[in-house]
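Student: how would this look folded up:
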Amino acid sequence: MSISAADVKTLREMTGVGMMDCKKALTETNGDIEAAVDWLRSKGLAKAAKKADRVAAEGLVGIASEGNRAAIVEINSETDFVARNEQFQSIVANAAKLALGVNGDVAALAAAAYPGTGRTVSEELTEAIAKIGENMTLRRSSVLEVSQGVVGTYVHSAIAEGLGRIGILVGLESSGDKGVLVTLGKQIAMHIAATNPLSLSSEDLDPAAVERERSVFVEQAKASGKPDNIIEKMVEGRIRKYYEEVTLLAQVFVIDGENTVAQAVANAEKDAGAPIKVTGFVRYALGEGIEKQEADFAAEVAAAASSQ
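Tutor: Next comes the predicted model:
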């Protein structure tokens, strides 16, 4: 029978389930909306939808490499307990591999065929939500590639190969020795995990962010009562220091504590036998930017007691 768009919309609003699943439910139940709700519940889909408003700020960051390119994904769950679930780990690992084929496009990744199931990545997550009992979201994905050289990778707080709480990709463009490049790439990735730079260089910084810092420095310098020409020099000195703190190439390399990252790269060129250019980096820290819900257990206990 023909299923109307209005009925699909109604069922979607009632259950929070995706449109294609709603249409399938209505088809299976001859357009009976109440029966369709039960059909979705029987498949675990409506149950999954009920969890969709829960904050998912835990989970895993996953990395996959292939040749001179690498992908990184973040899939969130409600608790860190799920990160130790083998089914969830498998989904993150497979999603990272699939991200290589869609250049990190999240929408395309969600719609990509999940291996061995006949489902999409999004549908596989829905199945996992129903089985594991927590909300899960495919949050973001990126791919980094160099024409020649390596994309260095590092996973911090790893719980399995390529899976952890912080993931880093860093591109090294070079025709030099691959072994040297792989070692340097991992070291720089570890540095990025530790220092969280805002950009590759001062040229890549958000101009608005620089101006905000400059405004603060100007006000601080004015408070010193120094002449305007001295204030200008003070501000420029503080801006240079700011660049050294927040841009990757100007930061002191944590591996040796002496050279800047730019100097460390230049030093590595001798062993690599060719120039090396850092082309960019990606740093994912699990749950960053997500407003987490803090449970008030005392209030929960009090509410439970009052309901008895």
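Student: from here on, just use CA atoms for contacts and neighbour counts.
Tutor: Noted.
Student: mind checking the SS state of residue 103?
Tutor: When classified by DSSP: H, G, I helix; E, B strand; the rest coil, residue 103 comes out as coil.
Student: again with residue 158
Tutor: coil.
Student: the residue nearest to it when sequence neighbours are not counted and residue 285: what is the separation?
Tutor: Spatial nearest neighbour of residue 158, chain neighbours left out: residue 164 (4.0 Å); criterion: C-alpha to C-alpha, 6 or more residues apart in numbering. Separation of residue 164 from residue 285 (C-alpha to C-alpha, to the nearest Å) stands at 9 Å.
Student: overlap in contacts of these two?
Tutor: residue 61 (C-alpha atoms under 8 Å, 6 or more residues apart in numbering).
Student: ok so, going back, what's near enough to touch the residue nearest to residue 158?
Tutor: Counted by C-alpha under 8 Å, 6+ apart, residue 164 has contacts 60, 61, 62, 155, 156, 157, 158.
Student: so which of those residues comes closest to residue 178?
Tutor: residue 155 (20.1 Å; C-alpha to C-alpha).
Student: three-state assignment of that closest one?
Tutor: Relying on three-state DSSP, one would call residue 155 strand.
Student: look up how far residue 286 lies from it.
Tutor: With distances taken as C-alpha to C-alpha, residue 155 is found 11 Å from residue 286.
Student: of those two, give the one with the bigger neighbour count.
Tutor: Per other C-alpha atoms under 10 Å, whichever of residue 155 and residue 286 has more neighbours is residue 155, with 26 against 20.
Student: another for comparison:
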Amino acid sequence: MADITAAMVKDLREKSGAGMMDCKKALGEANGDMDAAMDWLRTKGLAAAAKKSSRTAAEGLVGVEVQGTRGAAVEVNSETDFVAKNDQFQAFVRDVTSVALELGDDIATIKGAPLGGKTVEEVLTNNIATIGENQTLRRAKRLQVSQGAVVPYVHNAQAPGLGKIGVLVALESEAATDKLEALGKQLAMHIAAAFPLALNEEDLDPAIIERERAIAQEKAAESGKPADIVAKMVEGNVAKYKKENALVSQLFVMDGKTKISDVVAAAGKEAGAPIKLVDYVRFQLGEGIEKEESDFAAEVAAASGVKQPA
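Tutor: As a prediction, the model looks like this:
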């Protein structure tokens, strides 16, 4: 059986909101596997669905840039937040975002692109040497519309176009640009806050849906209700999950009652031309990356043979 540490219990408590003893038990049942422990808590009704953002750990910056009807977002990671404030690092993120805007999403293509007499990868290698900290170009995404607007938004920007959450919203329409930009800004702020997992329900990852169905099945089975009622409960929970995680069916955070699809439709009527929300990008720094954290007090206690309380 895996050794369940105080740090593991603390981490699960922060992610799940469940009590200390429940988290200890969940980790024991899951043999120390954090995701399995989270699922165990959810089957017992002790935790809500975890957003991927709860696992954010890496440092660095997300960059966004828009030119005309296209925009790009990139994520460049560093080991510490201190480096993210470095002028050389920030300039590199801006340059790489511009490269992605021209060349697209493929990381290998971006790394091989020319930048200041070198390739992007060579500049990155030089930055690692001169700044003295490991850095990685993790991901990039470009959006483009034939007519309309791609609208950028950076939440809590550290510098123009740079921050820890970057969003792009692609709107296809003949409506005036100022109308599209106003709508796009509102939608981008919603996306930053609500963290949709896909544009439409049918775009949600099937593996995630099956995982939700399995959790709902186990939870509903414990109710003791007849099989036909259990089946309806399961499908009801899955349908609710899809609505809450697909952007177009989410409730607008500005009023808490209007579906995003209806917000877009209403904006089109007001602008005098239909507006189609065709795509979006939401990059949150370190999303899905686990980074080992040092607990100095725990390390001292372990070295001295003192058991840390959870």
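Student: got a TM-score for the pair?
Tutor: Put the two chains on top of each other and the TM-score (TM-score structural alignment, normalised by the length of the first structure) is 0.75; 247 aligned residues with a C-alpha RMSD of 2.1 Å.
Student: hang on, the earlier thing: how do the contacts of residue 164 of the first structure look in the second structure, which are kept?
Tutor: Shared with the second structure under both residues aligned by TM-score structural alignment, their matches' C-alpha atoms under 8 Å, the contacts from the contacts of residue 164 of the first structure are 60, 61, 62, 155, 156, 157, 158.
Student: and those residues as CSV, adding distance to residue 228 of the first structure?
Tutor: Listed next are those as CSV, based on distance: C-alpha to C-alpha, whole Å:
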residue, distance to residue 228 of the first structure
60, 51
61, 49
62, 51
155, 48
156, 47
157, 49
158, 52
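Student: among the residues you listed, the buried ones, what's the PyMOL command?
Tutor: Command for PyMOL that selects the buried part of these, burial taken from 16 or more other C-alpha atoms under 10 Å:
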select buried, resi 60+61+62+155+156+158
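Student: which one of the kept ones among the contacts of residue 164 of the first structure is nearest residue 227 of the first structure?
Tutor: residue 156 (48.0 Å).
Student: and the helices in the first structure, which stretches?
Tutor: Assigned by DSSP state H, the helices in the first structure fall at 5-15, 19-28, 33-42, 45-50, 86-101, 106-111, 121-132, 178-195, 207-222, 228-246, 261-272, 297-306.
Student: same for the fifth one, what does it pack against?
Tutor: Helix 86-101 of the first structure is packed against strand 58-66, strand 69-77, helix 106-111, helix 121-132, strand 136-145, strand 163-164, with contacts defined by 3 or more C-alpha pairs under 8 Å, 6 or more residues apart in numbering; DSSP states H and E.
Student: tell me the most buried of the ones you listed?
Tutor: Compared across these, strand 69-77 shows the largest average neighbour count, a mean of 27 (mean count of other C-alpha atoms under 10 Å).
Student: residue contacts, the closest residue to residue 98 of the second structure other than its chain neighbours?
Tutor: Among residues not flanking residue 98 of the second structure along the chain, residue 65 sits closest, at 6.9 Å (C-alpha to C-alpha, 6+ apart). Counting by C-alpha under 8 Å, 6+ apart, residue 65 of the second structure makes contact with 71, 72, 73, 97, 98, 101, 152, 161.
Student: could you dump the helices and strands packed on helix 86-101 of the first structure into JSON lines with distance to residue 218 of the first structure added?
Tutor: JSON lines is the format used below for those (distance: least, C-alpha to C-alpha, whole Å):
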{"stretch": "strand 58-66", "distance to residue 218 of the first structure": "40"}
{"stretch": "strand 69-77", "distance to residue 218 of the first structure": "39"}
{"stretch": "helix 106-111", "distance to residue 218 of the first structure": "42"}
{"stretch": "helix 121-132", "distance to residue 218 of the first structure": "50"}
{"stretch": "strand 136-145", "distance to residue 218 of the first structure": "37"}
{"stretch": "strand 163-164", "distance to residue 218 of the first structure": "41"}
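Student: on that earlier part again, common neighbours of residue 155 and residue 286 of the first structure, please.
Tutor: What both residue 155 of the first structure and residue 286 touch, as defined by C-alpha under 8 Å, 6+ apart, is the set 165, 166.
Student: gap between residue 226 of the second structure and residue 210 of the second structure?
Tutor: For residue 226 of the second structure, the distance to residue 210 of the second structure - C-alpha to C-alpha - is 22 Å.
Student: among those two, which residue is more densely surrounded?
Tutor: residue 210 (12 against 9).
Student: counterpart of the more buried one in the first structure?
Tutor: Under the alignment defined by TM-score structural alignment, residue 210 of the second structure corresponds to residue 211 in the first structure.
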